[in-house]
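S.K.: Build me a structure from this.
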Amino acid sequence: MSQTVLTKDARDATRARKPIGARGSKSGGHALLIGFGALVLLLSFVRVTADAADLTSSGTINVTVALAVPIGLAALGGLWSERAGVLNIGLEGMMILGTWGGAWGAINFANPWAGVIAGALAGALGALLHAIATVTFGVDQIISGVAVTILATGVTQFLSKLTFAEMPGGNDSQSPPVPRLQTVSLPGTENALSALESRHWFLLSDVAGILRGVTTNVSLFTILAILLVPMTYFVCWRTVFGLRIRACGENPVAAESLGVNVYCYRYAAVIISGVFAGLGGAFLSLVAANVYREGQTAGRGFIGLAAMIFGNWRPSGIAAGATLFGYTDALQLRSGAQPVHALLLAVAITLAGVAIYKLIDQRHTRGAMVTGIAAVAVFVGFALSGTIPAQFTSVTPHVTTLLVLSLAAQRLRPPTTVGMPYRRGQAK
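M.R.: Predicted structure coming up:
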């Protein structure tokens, strides 16, 4: 990014006309809606064909939302940090701090929203340590992130022994039950959507199940988390503050030459990253389980990194990636092997569509052949097998993570200097 281009983009952002990243955002939103519609149509077809009602049931969708929120919050945290040029492997550790802080705050102040704030502050504290190590002292960002995760695990174990073990109903690795957050439903929709869903009609019942899942018994924390997605887009792509954050990740030398304090903005981005990860952890202890347990994050911080990469460091893509991981996890938790087996048919159809698309584009003939063979193999596996072993079903989310990362790797565009240390005045 040249000095001239950066100056022009800063002027455009100040005038709120067309900042960096605004080009194509409208068409990108249309593509996302079209993709979502095609996915619902595909799942409806598979549900009818494979007789797997739970693929689009309201219960599955409701659990999907609950499982996607902590992953999505961690991924948004990674976006803030890495857009500023700081790799944040420590998201898992910041989530661990958030789970403990959320339960501690809710119990001690007898208010779940106090737990939300405490979880965010705990995550921010872990992020501050990461920022001091990487931004100020130039420590390798991967090593610092791993150290934060290890430290968070040890600190929460120690704090649990000091606090929760002394409380009735708690012990060294678990807190007493925490106050519940309020859930809400959209008035006047429950009966109508339930009746339509129970008909099991093609597409209409699936849409009703999805709508019922996202409009009934939804935690206020979940609504807050969903609102943070467009808020992140607005701040990062529509404000001068967001422009400077992204400039620090794309070309910190040019940003510094224009008077941007790169250290200050990187500190701010990493701490905001910790706040998001802490909120994701607090969600686990306040909403998902209503209790803190040791090991509660179960690697969701790392899956959040995968969702961020799948989303190509964009909020809308992150929301899609988090939903995908949450959906596969919800299927295996609620219904076991049958819906996961039915997903093989959906995967086969998707791969066949990708193969046809690549075949039309004659530059990817070899890729079309490989994808087509994979589609046939998956379909044969679906047709010849009646179910999937339970051992495989339990690792479906992790297999999904690997597949998604391998497929997304060809179209990634990470921030230019992410992971690279920056020292003030290094351009001189």
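S.K.: going forward, measure contacts between C-alpha atoms and count neighbours the same way
M.R.: OK.
S.K.: And the helices in the stretch 51-200 of the chain?
M.R.: Using DSSP state H, counting those that start in this stretch, the helices found in the stretch 51-200 of the chain span residues 58-83, 91-109, 112-131, 141-162, 190-198.
S.K.: most packed of those?
M.R.: helix 91-109 (a mean of 30; mean count of other CA atoms under 10 Å).
S.K.: Point to the residue nearest the middle of the protein.
M.R.: Nearest residue to the geometric centre of the chain (CA atoms, centre = their mean): residue 72, 2.3 Å.
S.K.: now that residue, nearest residue through space, not along the chain?
M.R.: residue 322 (5.1 Å; CA to CA, 6 or more residues apart in numbering).
S.K.: residues in contact with residue 316?
M.R.: Residues in contact with residue 316 (CA atoms under 8 Å, 6 or more residues apart in numbering) are residue 229.
S.K.: Name the surrounding residues that touch stretch 382-393.
M.R.: Residues outside stretch 382-393 that contact it (CA under 8 Å, 6+ apart): 332, 336-338, 340-342, 344-345.
S.K.: out of the residues you listed, which are inside helices?
M.R.: 332, 337-338, 340-342, 344-345 (DSSP state H).
S.K.: Report the separation between residue 143 and residue 182.
M.R.: 40 Å (CA to CA, to the nearest Å).
S.K.: What of residue 195?
M.R.: In terms of CA to CA, residue 195 sits 26 Å off from residue 182.
S.K.: Check residue 427 too.
M.R.: 53 Å.
S.K.: do residue 425 as well
M.R.: Distance, residue 425 to residue 182, using CA to CA: 51 Å.
S.K.: quick one, which of these two is more surrounded?
M.R.: residue 182 (12 against 9; other CA atoms under 10 Å).
S.K.: That one against residue 220, yeah?
M.R.: Yes: counting by CA atoms under 8 Å, residue 182 does reach residue 220; the two are 6.3 Å apart.
S.K.: residues touching the nearest residue to residue 408 once chain neighbours are set aside, list them.
M.R.: Leaving aside its chain neighbours, residue 408 sits nearest to residue 310 (5.7 Å; criterion: CA to CA, 6+ apart). By CA under 8 Å, 6+ apart, the contact set of residue 310 is 317-318, 321, 404-405, 408.
S.K.: show me where the stretch 201-350 of the chain has strands.
M.R.: Under the criterion DSSP state E, counting those that start in this stretch, the stretch 201-350 of the chain contains strands at 218-219.
S.K.: Let's see this one next, to set against the first:
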Amino acid sequence: MTAVATEPASDRKSGRADRRMPGWARALLWVAVAFVAVSITSYQTGLPQLTSSSTMQAAVRLGIPILLAALGGLWAERAGVINIGLEGMMILGTWGGAWAGYQWGPLAGLVAAVVFGALGGLVHAVATVTFGINHIVSGVAINLLGAGTAKYLSTLLFAPVSQNPRESPPVPKFDTYSAQPLGTWLEQLENLQRVGISDVAGIVGGLVTGVSPLTMLAYLLVPVSYLVLWRSPFGLRLRSCGENPVAAESLGVNVYRYKYFAVIISGALAGLGGAALILNPGQAGYLEGQTNNRGYIGLAAMIFGNWRPGGLLGGAALFGYSDGLQLRSGETTVHALLYAATLVLLAVVVLQLWRRNWFAAGVALLFAAVMYSVYWFTDELPDEITAYTPHLVTLVVLAAASQRLRPPAANGLQYRRGAD
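M.R.: Reported below is the predicted structural model:
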């Protein structure tokens, strides 16, 4: 008699529930849960800055570079090339954008940032695809090379003008646009300070006012990346290189060529993310160290999004919001997020109890108790913690999302044509 393996009833139940609800619907549900938690926190703590339009504008401005770096990581890793070098490519993009932007205006700066980032991607492609160098080693080298190249060029070209080798002269910015009269109406609703309604008005108002063309381009690239990678023959061949390059080669796909395309596009997107740091309003120009590890955070957003465009958009929004909140409002509002995190964790507890996953529910309840205890017994967080809020959120989110990740099967593996 043959034994038949069976899964626990609780797993079957949760599996059926997951199958009934599409991934996009689950994502929207958690967005709604997070919104309700932040809205309640704003009301209970008397801190409308949590959902104000100014906070949302800062979140968008700070989240766009992370989003573009995440898209760059998506293109490379879907082709099977790990791109740790996003940070260095962003640095090259910031320098190239500042240099060309100062000379010929923001549009020229945008093009130069893309070209400089693509050159960084080309170097990474040559190292990993042609010479088979370990992807992590090559990525770290690109980060060092990007920082060193930018510093050398700044000393050579910027220092005589700005009198400072660490920064460029002021760079012209893109103009910003607002959807009117919608923006004015949303501002009026926000000023009413009604629970829920004013929160929605503040969030939407921040998304439709003070928007630059570069921001619009970044958001447009999310559906474009999805359509190209998942709905075109080119994207199917590119993704096959990240899943099973040997099988792709047997079907006539030029794996080397597609990997080169993917990594160069990855670098171009990272360079575009660097341009967002200098060509959007709020920054004078190139400044040494201004990327502040956003390339790594973009990589984390991509992983959080499970190597999907929609998911990484949510990750970039989360990291941009946490960064914008601590920048605009400081220690008090970041401290209030502990209350919001407690409410979200309580929602996780309810979900796990419904799934009859008692251990996960207990762990979530324990973390909720710790979060609320810290919130209750402290008035504000230390400056050292507040300044690193985006990095801490990155670690927490990756730890929470690690159980459901599914990277491309051949991601990071060395490929040689004709190998078995």
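S.K.: And the TM-score between these chains?
M.R.: Overlay of the two chains. TM-score (TM-score structural alignment, normalised by the length of structure 2): 0.93; 401 aligned residues with a CA RMSD of 1.4 Å.
S.K.: related to what we said a few turns ago, taking the contacts of residue 310 of structure 1, please make a ChimeraX selection of just the buried ones.
M.R.: In ChimeraX, a selection of the buried entries from the contacts of residue 310 of structure 1 looks like this (16 or more other CA atoms under 10 Å):
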select :317,318,321,404
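S.K.: closest to residue 108 of structure 1 among the contacts of residue 310 of structure 1?
M.R.: residue 318 (33.7 Å; CA to CA).
S.K.: Residue 267 of structure 2: neighbour count?
M.R.: 39.
S.K.: That one -> structure 1?
M.R.: Aligned counterpart of residue 267 of structure 2 in structure 1: residue 274 (TM-score structural alignment).
S.K.: mind checking how far its match is from residue 126 of structure 1?
M.R.: 7 Å.
S.K.: hey, what's in contact with both of those two?
M.R.: Common contact partners of residue 274 of structure 1 and residue 126 (CA under 8 Å, 6+ apart): residue 94.
S.K.: The residue nearest to residue 72 of structure 1 corresponds to which position in structure 2?
M.R.: That one, residue 322 of structure 1, aligns with residue 316 by TM-score structural alignment.
S.K.: my guess is its match contacts residue 62, does it?
M.R.: No: if you go by CA under 8 Å, residue 316 of structure 2 and residue 62 don't touch, sitting 9.1 Å apart.
S.K.: Would you check how far apart residue 294 of structure 2 and residue 100 of structure 2 are?
M.R.: Distance, residue 294 of structure 2 to residue 100 of structure 2, by CA to CA: 22 Å.
S.K.: Burial check on the match of residue 322 of structure 1, number of neighbours?
M.R.: By the measure other CA under 10 Å, the count of residues near residue 316 of structure 2 is 30.
S.K.: That one and residue 194 of structure 2, how far apart?
M.R.: On the measure of CA to CA, residue 316 of structure 2 and residue 194 of structure 2 end up 28 Å apart.
S.K.: Check residue 327 of structure 2 too.
M.R.: For residue 327 of structure 2, the distance to residue 194 of structure 2 - CA to CA - is 25 Å.
S.K.: Ok, residue 353 of structure 2 next?
M.R.: Counting by CA to CA - residue 353 of structure 2 and residue 194 of structure 2 are separated by 33 Å.
S.K.: Next: residue 310 of structure 2.
M.R.: 31 Å.
S.K.: got it, and residue 181 of structure 2?
M.R.: Look at residue 181 of structure 2 and residue 194 of structure 2: by CA to CA, they are 21 Å apart.
S.K.: Neighbour count for these two, which is higher?
M.R.: Neighbour comparison, residue 181 of structure 2 and residue 194: the larger count goes to residue 194, with 13 against 8 (by other CA under 10 Å).
S.K.: For the more buried one, give its distance to residue 294 of structure 2.
M.R.: For residue 194 of structure 2 relative to residue 294 of structure 2 (CA to CA), the value is 35 Å.
S.K.: for residue 37 of structure 2, same thing?
M.R.: Counting by CA to CA, the gap from residue 37 of structure 2 to residue 294 of structure 2 is 27 Å.
S.K.: if you count what's nearby, which of these two comes out ahead?
M.R.: residue 294 (28 against 20).
S.K.: Could you find the counterpart of that one in structure 1?
M.R.: Per TM-score structural alignment, residue 294 of structure 2 is aligned with residue 300.
S.K.: try residue 398 of structure 2
M.R.: Using TM-score structural alignment, the equivalent of residue 398 of structure 2 in structure 1 is residue 405.
S.K.: any idea how far the closest residue to residue 259 of structure 2 other than its chain neighbours lies from residue 307 of structure 2?
M.R.: Once flanking residues are discounted, residue 259 of structure 2 sits nearest to residue 79: 5.6 Å by CA to CA, 6+ apart. Computed as CA to CA, the residue 79 of structure 2 to residue 307 of structure 2 distance reads 11 Å.
S.K.: Tell me which of these two has more neighbours.
M.R.: The neighbour count for residue 79 of structure 2 versus residue 307, taken as other CA under 10 Å, is higher for residue 79 (30 against 23).
S.K.: quick one: contacts for the more buried one?
M.R.: Residue 79 of structure 2 makes contact with 238-243, 258-259, 262, 411, according to CA under 8 Å, 6+ apart.
S.K.: quick one on the thing from earlier: could I get the helices of the stretch 51-200 of structure 1 as a markdown table with distance to residue 234 of structure 1?
M.R.: A markdown table is the format used below for the helices of the stretch 51-200 of structure 1 (distance: least, CA to CA, whole Å):
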| stretch | distance to residue 234 of structure 1 |
| --- | --- |
| helix 58-83 | 12 |
| helix 91-109 | 23 |
| helix 112-131 | 21 |
| helix 141-162 | 27 |
| helix 190-198 | 33 |
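S.K.: Residue 11 of structure 1 is nearest to which of these?
M.R.: Nearest of those (CA to CA): helix 58-83, 20.1 Å.
S.K.: distance from the closest one to structure 2 after superposition?
M.R.: Its matched residues in structure 2 lie on average 0.3 Å from helix 58-83 of structure 1 after superposition (mean CA distance after the TM-score superposition for structure 1).
S.K.: Over which residues of structure 2 does that helix lie when aligned?
M.R.: With TM-score structural alignment as the criterion, helix 58-83 of structure 1 aligns to 53-78.
S.K.: How about the aligned partner of residue 138 of structure 1 in structure 2, nearest residue that isn't a chain neighbour?
M.R.: Applying TM-score structural alignment, one finds that residue 138 of structure 1 aligns to residue 132 in structure 2. Using CA to CA, 6+ apart and skipping the chain neighbours, the partner closest in space to residue 132 of structure 2 is residue 414 (6.0 Å).
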